[in-house]
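>>> Fold the following, please.
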Amino acid sequence: MSMRLSTVILPYRRWQEGGRASWERAEELGFSTAYTYDHLSWRTFRDGPWFGAVPTLTAAATATSRIRLGTLVSSPNFRHPVTLAKELISLDDISGGRITLGIGAGGTGFDATALGQDPWTPRERADRLAEFVPLLDRLLTQDSVSYTGDHYSAHEARNIPGCVQRPRLPFAVAATGPRGMKLAARHGQAWVTTGDPAIFETGTPEDSVAAIRRQTERLADACAAIGRDVTELGKVLLTGFTPDRNAPLESVDAFVDFAGRHAELGFDELVIHMPIPDSEFDVDEKTFERIATEAPAQLS
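As a prediction, this is how the structure comes out:
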């Protein structure tokens, strides 16, 4: 099984001061997809520059021609299915059908309270995602949608002419819990994980592989419950959040070893962060580029 290699470009640079160049470079390096976070701000970047995901991806779509583009991930924390659907259809059109929507329940970070609400509990986030994803699916595949739910409504929401990609652009559903796994099984073209956050600080790389293996088993169970073959679902690991942290990016050999362990678990896409100086994603740029250009041939 071949392994695709993708990257995440955080939207912290002005477009004319390195922002555009990052996306162009990602395409030159041959990455399968270039994603960006869909946040209003994020952790240690909160007090610095940070730009919106949809305008950034729109600009990236016009600056590139081959690489796929996407969010990793959007969430209900500050998104609504009706408005997001319109933006996604527009993005898919502008990019010529190169958009993937990474979507998840969101967390308790800055996005969760930026609109003035109290942060939702994990159950409340799961409730919203369980309604958000099926409604978004309908909005992206039907010309007109009316719906009234517990958390979201749509009244004759029009989305003509629909996506360039048919029947709609792909969903990559980030999930580790049972309800999210069910959404990935039913609506996803791919499933996304960052590993098990409970062992990020104290676990070992071996602990992480075991935890991710258990996640893939739960995903297989969720697929089996609805009669879907789990091998139909892409499996995406966003790296940098396992106990290894950035160690796999220290050399091509280290990365190939890391990738091989996860390929054995069924993963077909690994996502690495484009280097950012003086941050948790501060890795050697030359090594990063060597991984991008040399590792894929060793993973096919």
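
>>> Going by C-alpha atoms from here, please, whenever you check contacts or count neighbours.
Fine.

>>> The stretch 201-300 of the chain: strands as residue ranges?
For the stretch 201-300 of the chain, the strands defined by DSSP state E, counting those that start in this stretch occupy 234-238, 269-273.

>>> quick one, the last one and strand 234-238 angle?
It refers to strand 269-273. 20 degrees (axes from the mean of the first three to the mean of the last three C-alpha atoms, to 10 degrees).

>>> quick one: contacts for the most centrally placed residue in the chain?
Centroid-nearest residue in the chain, with C-alpha atoms, centre = their mean: residue 72, separated by 2.4 Å. Counting by C-alpha atoms under 8 Å, 6 or more residues apart in numbering, residue 72 makes contact with 8, 35-38, 101-103.

>>> can you put those residues in CSV and add neighbour count, secondary structure and distance to residue 129?
Converted to CSV, those look like this (neighbours: other C-alpha atoms under 10 Å; DSSP: H, G, I helix; E, B strand; the rest coil; distance: C-alpha to C-alpha, whole Å):
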residue, neighbour count, secondary structure, distance to residue 129
8, 23, strand, 23
35, 27, strand, 21
36, 23, strand, 20
37, 21, coil, 17
38, 25, coil, 15
101, 21, strand, 14
102, 24, strand, 13
103, 26, strand, 9
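
>>> Distance of the closest residue to residue 272 other than its chain neighbours relative to residue 187?
With C-alpha to C-alpha, 6 or more residues apart in numbering as the measure, residue 7 is the residue that lies nearest to residue 272, at 4.7 Å, once sequence neighbours are left out. Distance of residue 7 to residue 187, given as C-alpha to C-alpha, to the nearest Å: 24 Å.

>>> which one of these two has more residues nearby?
Remark: of residue 7 and residue 187, residue 7 carries more neighbours, 24 against 18, as counted by other C-alpha atoms under 10 Å.

>>> Can you tell me what sits against whichever strand or helix holds that one?
Per DSSP states H and E, residue 7 falls inside strand 4-8. Where contact means C-alpha under 8 Å, 6+ apart, the residues beyond strand 4-8 that reach it are 26, 31-37, 72, 268-274, 292, 296.

>>> So which residues of the stretch 1-150 of the chain form strands?
All strands of the stretch 1-150 of the chain, identified by DSSP E, counting those that start in this stretch, fall at 4-8, 33-36, 68-74, 99-103, 144-148.

>>> Can you add distance to residue 181 and give the ones you listed back as a markdown table?
Supplementary listing: those in a markdown table, determined by distance: least, C-alpha to C-alpha, whole Å:
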| stretch | distance to residue 181 |
| --- | --- |
| strand 4-8 | 22 |
| strand 33-36 | 21 |
| strand 68-74 | 15 |
| strand 99-103 | 12 |
| strand 144-148 | 24 |
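
>>> so which of those strands gets nearest residue 198?
Nearest to residue 198 among the strands of the stretch 1-150 of the chain is strand 68-74; the distance by C-alpha to C-alpha comes to 19.8 Å.

>>> Next, the structure of the following sequence, for comparison with the previous one:
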Amino acid sequence: MRLSTVILPIYRWHEQGREVWQRAEELGFHAAYTYDHLSWRTFRDGPWFGAVPTLTAAAAVTERIRLGTLVTSPNFRHPVTLAKDLMSIDDISGGRLVLGIGAGGTGFDATALGQEPWTPRERADRFAEFVALLDRLLTQGAVSERGRYYAAEEVRNIPGCVQQPRLPFAVAATGPRGLRLAARYGQAWVTTGDPALFESGTPAESRAAVRGQIERLGEACAAAGRDPGELDKILLTGFTPDRNTPLESVGAFVDFAGRHAELGITEIVLHTPIPDSDFATDPEVFERIATEGLAQLKG
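From the prediction side, this is the model:
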């Protein structure tokens, strides 16, 4: 089991941002991720910085912790420009970048560029084409391709990623098509649980849903000729019925993590505390979980 954190891109870099990312490394987190949105929910009218420059800055002031997005989507990204950014951050970080990637959804990100919201089918179609082209762009020296939604014309990404054959993809998916993409292209798979259970479900129902997702991921891997054990299974917390439970105490975290490890989850991601928000947890408890939680779980 690995323990990681999400740091929302809300901090002015020279006032607090640098220290927050460096503290995540000091606490021993496996990875520190950030959201790749133009704005997000209740944070819409407050400070919100770009994921790419934030991760670039974080790469320059840390040494060991892995860095990444949870998650990037096609809503306002294009594979050609994104691939260049990812290759560059992977280089700056010395090979510590992970791309969390998902199909995206509705809301501000989906319409910010002036487009009409995509239907679920179009979103899935775009996601499949996006991931496949991004894989090519990050593994081949020159790429030309013209798909239904995305094109690349004699695109070079030289010298390529530090991590070979490319930086890892952590594919967020729960539906059949997304799970097939994770099985084919992913080095990890990401879930937030079952959104239908967020308001009225129980922790037991949530764990059963995650178990079912992992089983379907295994079936997708078998169909793709892959061992499902090759993929890390990442749970981004904060979106299950017991969303606040793992941050109540070290003991509560150990119980939560242990129950999900039994399902096959290999990495748990906690949000770094933000006062006066949905993530307003006790910073002292958060740091104790980071330094003591996994040790107790293994003990």
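
>>> Would you pull the TM-score for this pair?
Put the two chains on top of each other and the TM-score (TM-score structural alignment, normalised by the length of the second structure) is 0.99; 298 aligned residues with a C-alpha RMSD of 0.6 Å.

>>> which residues in the second structure does the strand holding residue 7 of the first structure match up with?
With TM-score structural alignment applied, strand 4-8 of the first structure matches the range 2-6 in the second structure.

>>> check the fit of the matching stretch onto the first structure and give the mean distance.
Taking mean C-alpha distance after the TM-score superposition for the first structure, the mean distance separating stretch 2-6 of the second structure from the aligned residues in the first structure is 0.2 Å.

>>> filter the contacts of strand 4-8 of the first structure to the buried ones?
Neighbour counting with 16 or more other C-alpha atoms under 10 Å marks 26, 31-37, 72, 268-274, 292, 296 as buried within these.

>>> Please name the nearest non-neighbouring residue to the aligned partner of residue 239 of the second structure in the first structure.
In the first structure, the residue matched to residue 239 of the second structure (TM-score structural alignment) is residue 241. Among residues not flanking residue 241 of the first structure along the chain, residue 194 sits closest, at 5.8 Å (C-alpha to C-alpha, 6+ apart).

>>> how many neighbours does that neighbour have?
Neighbours of residue 194 of the first structure under the rule other C-alpha under 10 Å: 18.

>>> List the residues that contact the counterpart of residue 33 of the second structure in the first structure.
Under the alignment by TM-score structural alignment, residue 33 of the second structure pairs with residue 35 in the first structure. The neighbourhood of residue 35 of the first structure, defined by C-alpha under 8 Å, 6+ apart, consists of 6-9, 69-72.

>>> State the pair within the residues you listed that is farthest apart.
With distances taken as C-alpha to C-alpha, the most widely separated pair in these is 6 and 71, at 12.2 Å.

>>> Tabulate the strands of the stretch 201-300 of the first structure (a markdown table), appending distance to residue 141 of the first structure.
Below are the strands of the stretch 201-300 of the first structure laid out as a markdown table (distance: least, C-alpha to C-alpha, whole Å):
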| stretch | distance to residue 141 of the first structure |
| --- | --- |
| strand 234-238 | 21 |
| strand 269-273 | 26 |
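
>>> how about the helices in the first structure?
For the first structure, helices defined by DSSP state H occupy the ranges 19-28, 53-63, 81-94, 122-141, 178-187, 205-225, 252-263, 285-299.

>>> show me what contacts residue 243 of the first structure?
By C-alpha under 8 Å, 6+ apart, the neighbours of residue 243 of the first structure are 199-205, 208.

>>> That one - nearest residue in space that isn't next to it in sequence?
In space, and not counting its chain neighbours, residue 243 of the first structure is closest to residue 200: 4.8 Å by C-alpha to C-alpha, 6+ apart.

>>> Please report the distance of the one you found from residue 239 of the first structure.
Taken as C-alpha to C-alpha, the span from residue 200 of the first structure to residue 239 of the first structure is 12 Å.

>>> same question, residue 9 of the first structure
Residue 9 of the first structure is 13 Å from residue 239 of the first structure, by C-alpha to C-alpha.

>>> Over to residue 108 of the first structure?
Relative to residue 239 of the first structure, residue 108 of the first structure is positioned 20 Å away (C-alpha to C-alpha).

>>> okay, the two: which has more neighbours?
residue 239 (21 against 14).

>>> so the more buried one touches residue 269, yeah?
No. Using C-alpha atoms under 8 Å, residue 239 of the first structure is not in contact with residue 269, being 10.4 Å away.

>>> what's around residue 173 of the second structure, how many residues?
The number of residues packed near residue 173 of the second structure is 21, by other C-alpha under 10 Å.

>>> Then residue 164 of the first structure?
19.

>>> In the second structure, what residue corresponds to it?
In the second structure, residue 164 of the first structure lands on residue 162 (TM-score structural alignment).

>>> Overlap in contacts, residue 9 and residue 239 of the first structure.
Contact criterion C-alpha under 8 Å, 6+ apart; residues shared by residue 9 of the first structure and residue 239: residue 273.

>>> who's in contact with the nearest residue to residue 234 of the first structure once chain neighbours are set aside?
Of all residues not flanking residue 234 of the first structure in the chain, residue 190 sits nearest, at 4.0 Å (C-alpha to C-alpha, 6+ apart). Going by C-alpha under 8 Å, 6+ apart, residue 190 of the first structure touches 170-173, 184, 233-236.

>>> could you dump the contacts of residue 35 of the first structure to CSV with distance to residue 147 of the first structure?
Output for the contacts of residue 35 of the first structure, formatted as CSV (distance: C-alpha to C-alpha, whole Å):
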residue, distance to residue 147 of the first structure
6, 36
7, 36
8, 34
9, 35
69, 29
70, 27
71, 25
72, 27
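
>>> out of these, who's nearest residue 47 of the first structure?
Lowest distance from residue 47 of the first structure to these (C-alpha to C-alpha) belongs to residue 9, with 18.0 Å.

>>> What separation is there between the residue nearest to the closest one when sequence neighbours are not counted and residue 230 of the first structure?
Nearest residue to residue 9 of the first structure, sequence neighbours excluded (C-alpha to C-alpha, 6+ apart): residue 36, at 5.2 Å. According to C-alpha to C-alpha, residue 36 of the first structure stands 26 Å off from residue 230 of the first structure.

>>> Same check on residue 220 of the first structure?
Distance, residue 220 of the first structure to residue 230 of the first structure, by C-alpha to C-alpha: 5 Å.
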